[in-house]
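*Asks:* I'd like to go over a predicted model; first the sequence, then the structure.
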Amino acid sequence: MTFLAIAGIVAGIMFGIGAIAAVTRIIRGPTILDRALATDVLLAIAICALGAEMAINRHTDTLVVMLVLAMFAIVGSISIARFMSKQDAS
C-alpha cells in the first residue's frame, strides 16, 4: 500500500468524523444560527473531500461540483444572515 493510499484513507476517516459531527449539530442545534454554521461546515467538508479526491486521483473532473457547492454555501450564508437581520429588527 502506497503512502498516497494511506493518506487518502486517513483523510476519508477524518472527513467522515467531521461530517458526522456537523450533521449531529444540524439535528440537535438549538438555534437556526447553529444549524446554519453546521451546514456551512458540512459544505466545507464536502468541498475539501472532493479536493482531496481530486489530488489523490490526479484529475479535475469534479472542480465544477466544488465551485457549485461553494456558491451554495455563500448564497445560503447570506440569505440566512439577511433573514436573521430582518427578524432582529422586528
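*Replies:* Received, thanks.
*Asks:* C-alpha only now, for contacts and for neighbours.
*Replies:* Noted.
*Asks:* in what helix or strand does residue 30 lie?
*Replies:* Counting by DSSP states H and E, no helix or strand carries residue 30.
*Asks:* repeat for the one 10 residues further on
*Replies:* Residue 40 belongs to helix 32-57 when assigned by DSSP H and E.
*Asks:* that helix: which residues count as buried?
*Replies:* Across helix 32-57, burial judged by 16 or more other C-alpha atoms under 10 Å covers 34-47, 49-53.
*Asks:* take this one as well and set it beside the first:
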Amino acid sequence: MIEIALTIALGCVALALVLNLWSLLKGPTAPDRILALDTMVINAIALIVLFGIHADTSVFFEAALLMAMVGFVSTVAYTKFLLRGDIVE
C-alpha cells in the first residue's frame, strides 16, 4: 500500500515541479521568478525525501536538509540582489 502512495506522491510532486518550471520561464516579473525558483527547491526537497522513503535509507534525508539550507541562502541572495543590486555590502 505504501508503494502505491509513494508512486502517486512522486507523480504529483513531479507534476508540480514541471508547473513551477513553466512559471519560472513564463513569470512576468523577477519576483515571480524568484518565488517559482524557491518553490522548485521545495518540490525538489520533497522528491528527495520521497525517494529516501522509497529506498529506505537516511542518506537522502541529509541531502534534503543540505538542499534546504542552500535553497534558503540562494533565495535570500537573489532577493537581496533584486532589491539592492549588490549581494555583499
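*Replies:* Cool, got the structure. As the structure is a prediction and not an experimental result, all values here were calculated from the model.
*Asks:* quick revisit: give me the mean distance between the helix holding residue 40 of structure 1 and structure 2.
*Replies:* Its aligned residues in structure 2 lie a mean 1.1 Å from helix 32-57 of structure 1 after superposition (mean C-alpha distance after the TM-score superposition for structure 1).
*Asks:* what's that helix aligned against in structure 2?
*Replies:* Mapped onto structure 2 using TM-score structural alignment, helix 32-57 of structure 1 covers residues 30-55.
*Asks:* what does residue 2 of structure 2 correspond to in structure 1?
*Replies:* In structure 1, residue 2 of structure 2 lands on residue 4 (TM-score structural alignment).
*Asks:* quick one: contacts for that match?
*Replies:* residue 56 (C-alpha atoms under 8 Å, 6 or more residues apart in numbering).
*Asks:* and it, how far from residue 12 of structure 1?
*Replies:* Counting by C-alpha to C-alpha, to the nearest Å, the separation of residue 4 of structure 1 from residue 12 of structure 1 is 12 Å.
*Asks:* and for residue 5 of structure 1?
*Replies:* Distance, residue 5 of structure 1 to residue 12 of structure 1, by C-alpha to C-alpha: 10 Å.
*Asks:* the two: which has the busier surroundings?
*Replies:* Taking other C-alpha atoms under 10 Å, residue 5 of structure 1 and residue 12 do not tie; residue 12 has more neighbours (15 against 12).
*Asks:* perfect, that will be all.
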